[in-house]
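Asks: need a structure here:
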Amino acid sequence: MSYQKQLRANVLAELSRREISQTEAAHQIGMPQTALSARLRGRIDFRIGELLALSHLLGVRLEVLLHGLEEKDDRFT
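Replies: Below you'll find the predicted structure:
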């Protein structure tokens, strides 16, 4: 799994655990739902500020959303 797929899987898992819809998450972080959907589908990469906003909304450390990425891509080693 690529690091982008892992990142998207982590975000989706945390949204699911908290029963937060994409629409609600997008609204809470000030992003159109279509923009969040494009990121979760892999059409657009997440920006660091967006990941920070999501981690705040989800009540998790950024590291939770980034978990497993260092093992997936040589750029992190």
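
Asks: drop to CA atoms for contacts and neighbour counts, all remaining ones
Replies: OK.

Asks: which residues in this structure form helices?
Replies: Counting by DSSP state H, one finds helices in the chain at the ranges 3-17, 22-29, 33-40, 48-58, 62-66.

Asks: Alongside the first, I'd like the structure of this one:
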Amino acid sequence: MGDRWEVEVDRSVCIGSGLCAASAPGGFRLDGARQSHPVEDVADASEALLAAAESCPVEAIALRLAGRGEPVFPPD
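Replies: Prediction:
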């Protein structure tokens, strides 16, 4: 069984670029105010989620190992 990640978007930082939803459409959605939300708070680790976090122009997305809290992105 693979890793699971806690997915968090800091909506006070999010500018609604939509890059996350374009990179990982199954992982993120934009609300009516164009703020990003993870589709699931805990999701299977995937290249798409990592690419979405890395592509966020304001680094509003954090990924951590579920249950352990160790950062995946941004790295320490």
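
Asks: now what about the TM-score between them?
Replies: Remark: TM-score between the superposed chains equals 0.40 [TM-score structural alignment, normalised by the length of structure 2]; 55 aligned residues with a Cα RMSD of 4.0 Å.

Asks: one step back: okay if I get the helices of structure 1 as TSV plus mean neighbour count?
Replies: Shown next, in TSV, are the helices of structure 1 (neighbours: other Cα atoms under 10 Å):
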stretch	mean neighbour count
helix 3-17	17
helix 22-29	16
helix 33-40	16
helix 48-58	16
helix 62-66	16
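
Asks: can you tell me which helix in structure 2 is longest?
Replies: Structure 2, longest helix under DSSP H: helix 47-55.

Asks: Let me know the next secondary structure element after that one.
Replies: strand 61-65 (DSSP states H and E).

Asks: Contacts made by the helix or strand following that following strand with the rest, please.
Replies: Using DSSP H and E, the helix or strand that follows strand 61-65 of structure 2 in sequence is strand 71-73. With contact meaning Cα atoms under 8 Å, 6 or more residues apart in numbering, strand 71-73 of structure 2 is reached by Leu50, Ala53, Glu54, Ile61, Ala62, Leu63, Arg64, Leu65.

Asks: hang on, the earlier thing: next, the buried residues of the longest helix of structure 2.
Replies: Judged by neighbour count (16 or more other Cα atoms under 10 Å), helix 47-55 of structure 2 contains these buried residues: Ala48, Leu49, Leu50, Ala52, Ala53, Glu54.

Asks: Done for today, thanks.
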